[in-house]
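> coordinates only, sequence not included:
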């Protein structure tokens, strides 16, 4: 028996030591980089940062600024067919040498939509200025709108001074902030349609009496030669940028296998912005997976035990999770490797019927979130007190105006007390049953987890659970024979 005890203790120690490795989370992949000074890949659907290099350092954005300009314009314009007249300042108050690719002139008239195509596909500074004046009343007024928008998006490392992205000592952003801006921009369907267009046209202008057709400048989107260094078939939309001070900057949105990614590179001085972007997009698509939250999360929405959220108690059947929400994790990881936090302090603009937000992290890295909704009405109108001169419910004014209770059926006091006693007893019994059931369910779950851990530990040392049960049965038989 003593020898058997030694064997069992040793086996437990081996299993325990092996379980440390078995249940460790896989590391977050980091085996790539960019030659640009800063770069980021953000998952479009979860918002998780998959790759990061100097993502919080402020850099000069150049013309990728125009994505923010387009977002502010679209969100503040009732009709994209409204007409915009180009002022002298919009055309000529630009940095020397910044160009005017479509030869736009003071007095030209284009629709808001046409200006957006010219600005995003050809990076027209004149179109950016004209849109800013039209939407903001002035260029400075529009810049204020830009900075309010980035603050609303959670950007803390950005300040914009003009709508075009031309050099300015105060115009700065970070790769992280630019990814937030780009994610919001490409979630806008009108902006996505425009920024993913390969070729567009404008009607006649002063210097283009026959109109003008032009193409997208972003080479990952327009090059279809598989042998080209710029070929990237998964690219969907994006924006280029360059100034003498900023170097090359680039924003790219790509989709592969049902997943979307935003890539940003800042300050490429060796023109590696395209190759850098391809490298980190491939890294993100190859090394990570998206997992649907509603398909995997069981807390709060399953079982029979009531849950309390924000001071309100719900049955699990009254709660459900946003079916589109996902988390992004390494391919080697599973949903249970993520840690979850329930956030009950919601912003004023939270979705209707939302009662909380589930926020997920992986090794202290945010990897996604999902709203927790209820099917129950969020508020019940309170019964208003009777107005002056009205009688409380259940009473009628007497003929003499005294307001005494009208004659009617009265429940005998002893019977009323007995009924209350029965209800109290029923409540106690129900509460006890729920408590016992909760303890039983918890014990079942604990036993299930123990069985799973034992199975995993046995697998790690080459045993099956059947082998283990067989050994135990043989030991029991030997003991009974003694």
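Nice, thanks for sending it over. Here the structure is a predicted model, which is why all the values come from computation and not from measurement.
> only C-alpha atoms for contact and neighbour calcs from this point on.
Will do.
> who are the packing partners of the top helix by length along the chain?
Counting by DSSP state H, the longest helix found in the chain is helix 413-460. Packing partners of helix 413-460 (3 or more C-alpha pairs under 8 Å, 6 or more residues apart in numbering; DSSP states H and E): helix 2-22, helix 465-481.
> please work out which of those is packed deepest.
For these, the largest average neighbour count (mean count of other C-alpha atoms under 10 Å) is found in helix 2-22, namely a mean of 13.
> what's the next secondary structure element after that helix?
strand 38-43 (DSSP states H and E).
> show me what whatever helix or strand comes next after that following strand is packed up against.
Using DSSP H and E, the next helix or strand after strand 38-43 towards the C-terminus is strand 49-53. For strand 49-53, the helices and strands in contact under the criterion 3+ C-alpha pairs under 8 Å, 6+ apart are strand 38-43, helix 273-287.
> strand 49-53 to helix 273-287, inter-axis angle?
140 degrees (axes from the mean of the first three to the mean of the last three C-alpha atoms, to 10 degrees).
> hang on, the earlier thing: dump the helices and strands packed on helix 413-460 to a markdown table, plus distance to residue 296.
Below are these laid out as a markdown table (distance: least, C-alpha to C-alpha, whole Å):
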| stretch | distance to residue 296 |
| --- | --- |
| helix 2-22 | 21 |
| helix 465-481 | 26 |
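> relative to residue 444, which of these is closest?
Nearest to residue 444, of all those, is helix 465-481, at 18.9 Å by C-alpha to C-alpha.
> next one: the closest one to chain centre, how far?
Here helix 465-481 shows a centroid-to-chain-centroid distance of 52 Å under the convention C-alpha atoms, centre = their mean, to the nearest Å.
> what residues does that helix touch?
When contacts are defined by C-alpha atoms under 8 Å, 6 or more residues apart in numbering, helix 465-481 is touched by residues 455, 458.
> try it again at 6 Å.
Helix 465-481 is contacted by residues residue 455 when judged by C-alpha atoms under 6 Å, 6 or more residues apart in numbering.
> run the angle between that helix and helix 413-460 for me.
Going by the same axes, to 10 degrees, helix 465-481 makes 100 degrees with helix 413-460.
> hang on, residue 380 in a strand?
No: looking at residue 380 with DSSP: H, G, I helix; E, B strand; the rest coil, it is coil, so not inside a strand.
> okay, pairing it with this:
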């Protein structure tokens, strides 16, 4: 009988497809769920393939940046939100949906690093807690063991280079005692920095629908972190090793995930700091710091697909470095002259005055390349809360409605805020009252009769005691005589 192999082969292929499809899907889901921090690092081939369309703009239409009259028109980027901020002045050179709330993913760790730098010494010892090792969704980690001891500095490297969630968790417990207390510290510090859109609930950025931030807030947080030299040192490090300890005999090697810092296709000259982030819901988030032409810029992009984060960031840096310049206010030619300024004091309406211009602290402005310093409007901010006697004030410069920098200037004698005279009067008025109190605490007339009554009472008591003793003596004597007579 002739063997019919074709129907058998078809049945085998159908069975293979039927059983292999769910297994493949399950494996894919497990892989996605365990990758917290950089899909573009841990699944590099897939990320490249997935980003090919977004780089050409065929899969989605890029949205133009927020525009302002008289300001250079920014480029289109694929990221749903983005910002470029100049570090020394805080000037916003580019923005797109900068206050929109998104899941930040692992760029959250910049805030965790900031609190560590502000509250710890680098050589402080951090003990890894049980929860850090056995998190339900551990994501990116460096395989720390329960009870293992690391320095704060090692934890910073683990967070910033390898995006280690276990290191972030251990550091948060070390600083705050609990994750909830540490999250409170994060939110309080964010408010102090002027953040308007953030709510942090964990130190690492693992998915939580309550854990949100914005491009604007992340730029403010990064700007503050850059004030710490250790943050710059750690962020720009390409490779680092945590040395073996008594509880961890193995070396822990780590490489920086940020591809614009490392050599390669996406390297960008001048990049000196940054942090990557990725979750399935947040997609790719990226913070990058670059320096060129005496300007340091912070670029934040949120919700991007794959390697497009680097393409968008490079596009924004090229635009800002090509279209803006940083100007020293002291070299503007107005030093020692009188300038006309708008004066703003508290809630009072603005008024115009001419004042001598003398800088007491260095100040800068960032301008579009075509703009001149004379195009700026100086706004003098007087704030009586700056101290008991204010001899200087902040001179803020505006180009249109946008603040582009500021300087602290010396005020003329007529504008110096001196202590309120009411305060002095209150002090002098309180002196007579104090004298009265002292007088009130002196000798009282009724002390005399009170003393006499006390003396009489004491004398009476003494008399009664003596009389009782005499009576007892006589009673005992008579009793003794009666006993003698009987004998």
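Done, it's in. What you see is a predicted model, and the numbers here were worked out from it, not measured in a lab.
> what's the TM-score here?
Superposed pair, TM-score by TM-score structural alignment, normalised by the length of structure 1: 0.66. Supporting alignment: 352 aligned residues with a C-alpha RMSD of 3.3 Å.
> so for residue 335 of structure 1, which of the helices and strands packed on helix 413-460 of structure 1 sits nearest?
helix 2-22 (15.3 Å).
> counterpart of residue 281 of structure 2 in structure 1?
Aligned counterpart of residue 281 of structure 2 in structure 1: residue 245 (TM-score structural alignment).
> does the residue mapped onto residue 380 of structure 2 from structure 1 sit in a helix, a strand or a coil?
When structure 1 is aligned by TM-score structural alignment, residue 380 of structure 2 is paired with residue 342. Under the three-state scheme (three-state DSSP), residue 342 of structure 1 adopts strand.
> leaving out chain neighbours, which residue sits closest to residue 117 of structure 2?
Nearest non-adjacent residue to residue 117 of structure 2, counting by C-alpha to C-alpha, 6 or more residues apart in numbering: residue 228, 7.5 Å away.
> quick one: the strands in the stretch 51-200 of structure 2?
For the stretch 51-200 of structure 2, the strands defined by DSSP state E, counting those that start in this stretch cover 81-86, 92-96, 125-127, 149-151.
> helices or strands up against the last one?
Here strand 149-151 of structure 2 touches strand 125-127, going by 3 or more C-alpha pairs under 6 Å, 6 or more residues apart in numbering; DSSP states H and E.
> the strand it packs on corresponds to what range in structure 1?
The aligned range for strand 125-127 of structure 2 is 83-85, by TM-score structural alignment.
> now that stretch: buried residues?
Going by neighbour count (16 or more other C-alpha atoms under 10 Å), the buried part of stretch 83-85 of structure 1 is 84, 85.
> that one: average distance to aligned residues in structure 2?
In the superposition with structure 2, the average deviation recorded for stretch 83-85 of structure 1 is 0.4 Å (mean C-alpha distance after the TM-score superposition for structure 1).
> before we move on, back to that, of all the helices and strands packed on helix 413-460 of structure 1, which one is nearest residue 276 of structure 1?
Using C-alpha to C-alpha, the nearest of those to residue 276 of structure 1 is helix 2-22, at 34.8 Å.
> what residues does that closest one touch?
residue 457.
> please redo it, this time with the cut-off set to 7 Å
With contact meaning C-alpha atoms under 7 Å, 6 or more residues apart in numbering, helix 2-22 of structure 1 is reached by 457, 458, 460.
> cool, stretch 162-176 of structure 1 as well?
Contacts of stretch 162-176 of structure 1 (C-alpha under 7 Å, 6+ apart): 38-40, 55-66, 69, 95, 125, 128-129, 132, 143, 157-161, 264-266.
> at 8 Å instead, please
Contacts for stretch 162-176 of structure 1 (C-alpha under 8 Å, 6+ apart): 38-40, 54-66, 69, 94-95, 98, 124-125, 128-129, 132, 139-140, 142-143, 157-161, 243, 245-246, 264-266.
> assumed residue 286 of structure 2 was part of a strand.
Yes: judged by three-state DSSP, residue 286 of structure 2 forms part of a strand.
> with adjacent residues omitted, what lies nearest to it?
Using C-alpha to C-alpha, 6+ apart, the closest residue to residue 286 of structure 2 is residue 276 (4.8 Å).
> specify the local secondary structure of the one you found.
Applying three-state DSSP: residue 276 of structure 2 is strand.
> in structure 1, which residue range corresponds to the helix or strand that contains residue 6 of structure 2?
Assigned by DSSP H and E, residue 6 of structure 2 falls within helix 5-34. Under TM-score structural alignment, there is no match for helix 5-34 of structure 2 anywhere in structure 1.
> on that earlier part again, buried subset of the contacts of stretch 162-176 of structure 1, written for PyMOL?
To isolate the buried members of these in PyMOL, using 16+ other C-alpha under 10 Å:
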select buried, resi 38+39+40+55+56+58+59+60+61+62+63+64+65+66+69+94+124+125+128+129+132+139+142+143+157+158+159+160+161+243+246+264+265+266
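> next step: the contacts of stretch 162-176 of structure 1 restricted to helices.
Assignment to helices by DSSP H places the following of these there: 65, 66, 69, 125, 128, 129, 132, 139, 140, 142, 143.
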